[in-house]
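*Asks:* Attaching a predicted model along with its sequence, questions to come.
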Amino acid sequence: MSISHHKVAFVTVADEHAGQRIDNFLASRLKGLPRSRLYRLLRKGEVRVNKGRVKPEYKLASGDLVRIPPMQLLDASEPAPVSAALAARLHSAVLYEDSEWVVINKPAGLAVHGGSGESLGLIEALRQVRAGQPAENLELCHRLDKDTSGCLVVAKKRAALKRFHAALRDKQLQKHYLALVVGHWPRGLDVVNAPLQKNVLRSGERMVCVDKAGKPSKTLFSVVQRVGQYTL
């Protein structure tokens, strides 16, 4: 694998990228850059938008001027080929699909995207197995941790992705989780208020943990079933 040298670059955000997070925008342009290094560039202010510092979750606007610092990158090779077993697994994991969306039942143990030690993520694999589909531009609408299973929404079109992000921003969406816990869930415990903080691991993977410095978060619980020493 060769090394490419990049000079400082200034990129004007096009209309089609308006509403995209700056971290995802950079990841699509800086192939071969580990996510951990990408977040470090943002944290240190080496990446600037309109001459100012921005956080990874900053949403780009049409006409924004993005400064990308000089760097050396490993030239990204083609993603690892999708095995027949993984392709079959992804086909069977489709829960819903229409002209704008694909909803995948993401298995635990599969990262949503490659990089930071992951040769192949779900989105790269999905793009490979659906390469023959016309007019598709598959993009993740949100993320799930590598070890978390559950519904993952993928947009087929940029307009659909922007609508999803707008719905998230306007708190029009609700998230429902099934959790199998060891022991008997206490009766009467149906609301947990605990601040949540986003953390970036050394591997570049992002995880959310309970932290006093985090943002307020309220989770509603209800017992579905008790099975032996476990509660769903």
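*Replies:* Structure received.
*Asks:* For the rest of this, base every contact and every neighbour count on C-alpha atoms.
*Replies:* Fine.
*Asks:* quick one: which helix or strand includes N24?
*Replies:* Per DSSP states H and E, N24 falls inside helix 22-29.
*Asks:* now that helix: how far from the chain's centre is it?
*Replies:* Remark: helix 22-29 is offset 11 Å from the chain centroid, using CA atoms, centre = their mean, to the nearest Å.
*Asks:* Same question for stretch 137-153.
*Replies:* Taking mean C-alpha positions (CA atoms, centre = their mean), stretch 137-153 and its chain are 6 Å apart.
*Asks:* buried residues in that stretch?
*Replies:* Judged by neighbour count using 16 or more other CA atoms under 10 Å, the buried positions of stretch 137-153 are L138, E139, L140, C141, L144, D145, K146, S149, G150, C151, L152, V153.
*Asks:* adding another structure so you can compare the two:
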Amino acid sequence: MASSQHLPATPGVQLLTIDADDAGQRLDNFLLRILKGVPKTRIYRGLRKGEFRVNKGRVKAEYRLQAGDVLRVPPVRTAEEGAPAPVPGYWTEEVARRIVYEDDGLLIINKPSGLAVHGGSGLNYGLIECLRQMRPQERRLELVHRLDRDTSGLVMVARKPAVLRELHKLLRTDKVDKRYLALVSGKWPRRLSMVEAPLEKNVVQSGERMVRVAKEGKRSVTEFSAQERFTRATLVEAKPVTGRTHQIRVHAQHAGYPLLGDPKYSDPKSEALTADLGLKRLFLHARSLRFTLPGQGRVEVQAPLDPDLESTLEVLRKPL
């Protein structure tokens, strides 16, 4: 076993052999857990420079560890305090209220808008750090998948490595039914039930991550269906068939109907309508998850729209 729960910072290189309990975790999450007190910026810098290696090779932060992997950990210094930055109480209280499903191996949280799923890139904490602070006795909490910081809704967090591996397998084979609600600018056409356009990540000069439709991008497919029609907007259900970054947002923009409240993928019409409605956030909500876990059975969870999004719909429902 990689007996590395309390790995000390020492002058020498450490070689850790990954066991079955730690298999399936992202490398960055594993390092953040075992290197208590080491600044996150130091860990991510070491990953970019290739200081942390698996089986003598360079690997990316998102690499999934496998049983038997040999992880090279270079000498690192801990921060003076030696403790992670505390998560503000208002976030832990909010997350505690938003746990909508729990069993021995899985948590599902209705994530609030504005909370990232994990720290990094200038953020000291996110949903996973929040949960780890709330449940210090649970050493193996890991994100199963991600949501954008501004998107609200259902996020799965595994409590056991075996559940994490099984859910990743279901996600890879498209056996997790994920549905979102989005409010788009304009009248979504009845005939438009699918957008298929390849997507490519592109980092702009400011360092902001953007995604664009490009021929050389990865295959990306989203199914859409109108749920409620308004004079200037449409409430749609979106089902991502593939799981690309910002997929629903970029596909809606590509179709000509940007999401309201989207600061990255908008047009003058959607920006004006967002301002008219007084909408202060992205209108995108992960509302349902359906899947079957072997040995456990069917899991079906729904999360209602947050009050601020529901109130926006009420404004649109009022006659002009």
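*Replies:* All right, it came through fine. Source: prediction; values computed, not measured.
*Asks:* Fetch the TM-score of the aligned pair.
*Replies:* The TM-score (TM-score structural alignment, normalised by the length of structure 1) is 0.79; 224 aligned residues with a CA RMSD of 3.2 Å.
*Asks:* Who are the packing partners of the very next helix or strand once past the helix holding N24 of structure 1?
*Replies:* Beyond helix 22-29 of structure 1 on the C-terminal side, the first helix or strand identified by DSSP H and E is helix 35-43. Here helix 35-43 of structure 1 touches helix 22-29, going by 3 or more CA pairs under 8 Å, 6 or more residues apart in numbering; DSSP states H and E.
*Asks:* at 10 Å what do you get?
*Replies:* Helix 35-43 of structure 1 is packed against helix 22-29, strand 196-200, with contacts defined by 3 or more CA pairs under 10 Å, 6 or more residues apart in numbering; DSSP states H and E.
*Asks:* so which of these comes closest to V82 of structure 1?
*Replies:* Ranking these by proximity to V82 of structure 1 (CA to CA) places helix 22-29 first, at 20.1 Å.
*Asks:* before we move on, the earlier item: which of the buried residues of stretch 137-153 of structure 1 fall within strands?
*Replies:* Among the buried residues of stretch 137-153 of structure 1, the ones falling in strands (DSSP state E) are E139, L140, G150, C151, L152, V153.
*Asks:* roughly how far apart are the alignment partner in structure 2 of the third one and L143 of structure 2?
*Replies:* Alignment of G150 of structure 1 against structure 2 is given by TM-score structural alignment, with G153 as its counterpart. In this structure, G153 of structure 2 and L143 of structure 2 are 14 Å apart, going by CA to CA, to the nearest Å.
*Asks:* which ones are touching the residue nearest the centre of structure 1?
*Replies:* The centroid of structure 1 falls nearest to R143 when counting by CA atoms, centre = their mean (3.3 Å). For R143 of structure 1, the contacting residues are A111, V112, H113, C151, L152, V153, V154, R206, by CA atoms under 10 Å, 6 or more residues apart in numbering.
*Asks:* okay, now the aligned residue in structure 1 for V13 of structure 2: neighbour count?
*Replies:* When structure 1 is aligned by TM-score structural alignment, V13 of structure 2 is paired with V8. If you count neighbours by other CA atoms under 10 Å, V8 of structure 1 ends up with 10.
*Asks:* Kindly report the same for I248 of structure 2.
*Replies:* Neighbours of I248 of structure 2 under the rule other CA under 10 Å: 25.
*Asks:* For it, list the residues it contacts.
*Replies:* Counting by CA under 10 Å, 6+ apart, I248 of structure 2 makes contact with 180, 182, 195, 220-224, 238-240, 254, 258-259, 284.
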